[in-house]
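Asks: structure for this input, please:
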Amino acid sequence: MRTWRAIGLMSGTSMDGIDIAVLETDGETVSRFGPAALHPYREDEVALLRRAVEEARSLTSRDARPGAVADAEQMSTLLHAGAVRMFLDANGIDPASIDVIGFHGQTVLHRPDDRLTIQIGDGQALADETGIRVVYDLRAADVAEGGQGAPLVPVYHRALAAMLDRPRPIAVLNIGGVANVTFIDGIPDPYACDTGPGNALIDDFMRARRGEIRDENGGAAARGKVDEAAVARVLKHSFFALKPPKSLDRNAFREWVADRAQLAEKNVEDGAATLAAITAATVATIVPHLPEAPRSWIVCGGGANNATLVRMLGERLAPARVETAGDVGWNADAIEAQAFAYMAVRSLRGLPITFPTTTAVPKPMTGGVLAEPRAAGRKRMSL
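Replies: Model prediction:
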């Protein structure tokens, strides 16, 4: 089977920057992990993305690009193109050696029950700017067929877990802005869903209170006291009683948690501690909905860098073993970018990336739109 060399690009709901990674794969197994990096956003870039998310809340068409949404799409596309060029230069990689780029884009709205998901980012323009073909818009086909459109990464988690010697069942827990879990126990298709809020609420709280983009390593939460009554109130939300598959928008719990956790009344440390405990507790609510309780949990995504959150997960998920992706030899910060490289290759091969057991789509679905770079000499994009 042919091996493809692919780049994956991921800009998540945490909005810390563009994750970029190289992966060599046939779309089923992983042959080699390449370099990875983060291209961080500036504060003004984050501000525009956040405005786009706010303006997108009222959209009813996935093609609509009003005001800040259009501006953010152009900016995001250019930033991704620049990130690819700098990454290739920094690692001495010939662009001609890259077969495809998997481009997630930036989610500004995810409302699958209305068959609506919007990831901004111009895939054709990215192909033109980089000279490399691009697979993009990877959620749309699933949502159009009635799926949740998320989580997408489980098909890659399955490939990673196949390389791992750990007691089964294994749960791979990705904590980005939203948290999602993949259950792996030898069944043919991965079994997965969103579990609840991830880093988004903590990040937003720290930004509002201290102007910081995150609770670095969970330091503030470590000094605070968890309001267990607030955690219990948050867990009464109907989402946690739903069986998988299920998915969330980044802002789905913002008002609910702010009200039920009474965040306005808490100092920074107690607020951060309570929000971390909410994330851990909402992850634990998924265990009764899984085919059986996992024996091993592997935490990846930005949440793996929050030591306080990882400790809380260990307490909530005991007696299961909880480790970070770094503990098992994975690059915790690169997994989502690697996943979009992997899915781009699967898309080119016509292999499914979503399944009834991950997104509730009626049948296994491939996805993505292919953009081939157009002839040189075109007019380049500019802000």
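
Asks: CA only for contacts and neighbour counts going forward, please
Replies: Fine.

Asks: which residue ranges of the stretch 51-200 of the chain form strands?
Replies: 100-111, 116-120, 134-136, 170-175, 178-184, 191-197 (DSSP state E, counting those that start in this stretch).

Asks: so which of those strands comes closest to residue 224?
Replies: Set against residue 224 and scored by C-alpha to C-alpha, the strands of the stretch 51-200 of the chain come closest in strand 191-197, at 19.5 Å.

Asks: would you mark the buried spots in the helix or strand following that closest one?
Replies: Note on strand 191-197: by DSSP states H and E, the next helix or strand toward the C-terminus is helix 200-210. Within helix 200-210, the residues scored as buried using 16 or more other C-alpha atoms under 10 Å are 200, 201, 202, 203, 204, 205, 206.

Asks: tabulate the residues you listed (a markdown table), appending distance to residue 220.
Replies: What follows is those, written out as a markdown table (distance: C-alpha to C-alpha, whole Å):
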| residue | distance to residue 220 |
| --- | --- |
| 200 | 16 |
| 201 | 14 |
| 202 | 10 |
| 203 | 12 |
| 204 | 14 |
| 205 | 11 |
| 206 | 9 |
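
Asks: quick one more, to check against the first:
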Amino acid sequence: MTFHAIGLMSGTSLDGLDICLARFEKQQAWHFEILKAETLPYSEEWENKLRNSICLSAEELLELHSEYGFYLGKSVKRFIEKHQLQNIDLIASHGHTVFHQPQKKFTLQIGDGRAIKLEIDIPVVYDFRSQDVLMGGNGAPLVPIGDALLFPQYDACLNLGGFSNISLKINNRRIAFDIAPVNIILNAFAQQLNKTFDENGDLARTGKINEVLLSQLNSLPFYQQSHPKSLGIEWCNESIFPLCKEIGVLDLLATFTEHASVQISKVLNENQLKKVLFTGGGTYNSFLTEKIRSKTDAEIIIPQKDIIDYKEALIFAFMGVLRINNEINVLASATGSSKDHCSGIIA
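Replies: Next up, the predicted model:
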């Protein structure tokens, strides 16, 4: 059983649209190969549209939902033509998260899958999160199914993206949860210095840790909650940014990098993890990864570049394959929903 699928991922840090074509093959177990992948940086116009989408009226948001769907469709079409691809079985699109409030039973990822389908006429699977939220789950994290079936050789998989999240196996159950914000905060501070992000953590290296702020951050109630749990931009706006006033930007970067490393290493140590796969854009922040390594005995594995950059898009492609085959693609043990289920709307 072999499938060729394209996964689309737009992260909260807004660095662009990840497009990943992979081949998935099932013998006794699933195997994968990334065939082509690239990130299309957003134009300033699109970055602003997506960044400000949380402020739109209902009418404007519905308009953007359609417009962004056609944008995704056109982007995939160009990707297919550029690489002269054929025989693609499906497209799986995560969409771009605007709202995520599972406690109120809603989450919204814009980018209408039907618009994508109209552009390329290949089956599209989209809206992976809503069903889980309606079933009492967090709607996140979803990648643990891919971690379990595509990366079984690691004790845990940790993603350093807009937020850091981890999936691991405890007593034969795959659990997963968000640990702490990472790039969504660090990028916001770096942008105050006219940088898109803090490359290698070089800016943070020059700052000083503000011990008062560090203590306040580490004391936030979210870190004491048990899993499953997830974070959104709303939480950052309420809980993080108000604490960060009247402190220099370099010191904020240094302090927040330290904070992220404290929270991440704490999770690795509490769960006595030996071999952990690190992926996501934050993996390139060598200052952050050095700080995490200094606080844990876990072996941190940083894989080849295409896995670092495209693991999430890869797994959404895989989730689309599972959805088309009516197989479970969301784990209740990870999201907290009432049961494992097969999620995603097919266009």
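
Asks: can you add mean neighbour count and give the strands of the stretch 51-200 of structure 1 back as JSON lines?
Replies: As requested, the strands of the stretch 51-200 of structure 1 are exported to JSON lines (neighbours: other C-alpha atoms under 10 Å):
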{"stretch": "strand 100-111", "mean neighbour count": "26"}
{"stretch": "strand 116-120", "mean neighbour count": "24"}
{"stretch": "strand 134-136", "mean neighbour count": "29"}
{"stretch": "strand 170-175", "mean neighbour count": "27"}
{"stretch": "strand 178-184", "mean neighbour count": "27"}
{"stretch": "strand 191-197", "mean neighbour count": "28"}
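
Asks: to residue 94 of structure 1, which of those lies closest?
Replies: For residue 94 of structure 1, the closest of the strands of the stretch 51-200 of structure 1 is strand 100-111, at 12.8 Å, according to C-alpha to C-alpha.

Asks: which positions in structure 2 sit opposite the closest one in the alignment?
Replies: The alignment of strand 100-111 of structure 1 onto structure 2 (TM-score structural alignment) covers residues 90-101.

Asks: over to stretch 226-245 of structure 1?
Replies: Stretch 226-245 of structure 1 maps onto residues 209-228 of structure 2, going by TM-score structural alignment.

Asks: quick one: contacts of that stretch?
Replies: Applying C-alpha atoms under 8 Å, 6 or more residues apart in numbering, the set of residues contacting stretch 209-228 of structure 2 from outside is 138, 175-177, 179, 239-240, 243-244, 251-252, 254-256, 258-259, 263, 333-336.

Asks: what about the helices in the stretch 1-150 of structure 2?
Replies: Secondary structure of the stretch 1-150 of structure 2 (DSSP state H, counting those that start in this stretch): helices at 44-51, 58-82, 113-120, 130-134, 144-150.

Asks: hmm, back to that, next, the buried residues of the match of stretch 226-245 of structure 1.
Replies: Neighbour-count burial for stretch 209-228 of structure 2 [16+ other C-alpha under 10 Å]: 209, 210, 213, 214, 217, 222, 227, 228.

Asks: with stretch 33-47 of structure 1 instead?
Replies: 33, 35, 36, 38, 39, 40, 41, 45, 46.

Asks: any chance of JSON lines for these, columns distance to residue 340 of structure 1?
Replies: Shown next, in JSON lines, are the buried residues of stretch 33-47 of structure 1 (distance: C-alpha to C-alpha, whole Å):
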{"residue": "33", "distance to residue 340 of structure 1": "13"}
{"residue": "35", "distance to residue 340 of structure 1": "15"}
{"residue": "36", "distance to residue 340 of structure 1": "13"}
{"residue": "38", "distance to residue 340 of structure 1": "15"}
{"residue": "39", "distance to residue 340 of structure 1": "16"}
{"residue": "40", "distance to residue 340 of structure 1": "18"}
{"residue": "41", "distance to residue 340 of structure 1": "20"}
{"residue": "45", "distance to residue 340 of structure 1": "23"}
{"residue": "46", "distance to residue 340 of structure 1": "22"}
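
Asks: so which of those are in strands?
Replies: 33, 35, 36, 38, 39, 40 (DSSP state E).

Asks: I'd assumed residue 336 was in contact with the third one.
Replies: I take that to be residue 36 of structure 1. No - using C-alpha atoms under 8 Å, residue 36 of structure 1 is not in contact with residue 336, being 10.9 Å away.

Asks: overlap in contacts of those two?
Replies: Common neighbours of residue 36 of structure 1 and residue 336 (C-alpha under 8 Å, 6+ apart) are residue 19.

Asks: so which of the buried residues of stretch 209-228 of structure 2 comes closest to residue 70 of structure 2?
Replies: Taking those together and measuring to residue 70 of structure 2 by C-alpha to C-alpha, the closest member is residue 228, at 33.9 Å.

Asks: hang on, the earlier thing: inside strands: which ones of the contacts of stretch 209-228 of structure 2?
Replies: 175, 176, 177, 179.

Asks: tabulate those in a markdown table, adding columns for distance to residue 17 of structure 2.
Replies: A markdown table is the format used below for those (distance: C-alpha to C-alpha, whole Å):
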| residue | distance to residue 17 of structure 2 |
| --- | --- |
| 175 | 27 |
| 176 | 24 |
| 177 | 24 |
| 179 | 24 |
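
Asks: most widely separated two among the residues you listed?
Replies: Taking C-alpha to C-alpha, no two of these sit farther apart than 175 and 179, at 12.5 Å.

Asks: buried subset of the contacts of stretch 209-228 of structure 2 as a ChimeraX selection?
Replies: Buried members of those, defined by 16+ other C-alpha under 10 Å, are picked up in ChimeraX with:
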select :138,175,176,177,179,240,244,251,252,254,255,256,258,259,263,333,334,335,336
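
Asks: identify the residues contacting the counterpart of residue 284 of structure 2 in structure 1.
Replies: Residue correspondence, TM-score structural alignment: residue 284 of structure 2 in this structure matches residue 305 in structure 1. By C-alpha under 8 Å, 6+ apart, the residues touching residue 305 of structure 1 are residue 217.

Asks: residue 257 of structure 2 pairs with which position in structure 1?
Replies: In structure 1, residue 257 of structure 2 lands on residue 276 (TM-score structural alignment).

Asks: how near is that match to residue 356 of structure 1?
Replies: According to C-alpha to C-alpha, to the nearest Å, residue 276 of structure 1 and residue 356 of structure 1 sit 30 Å apart.
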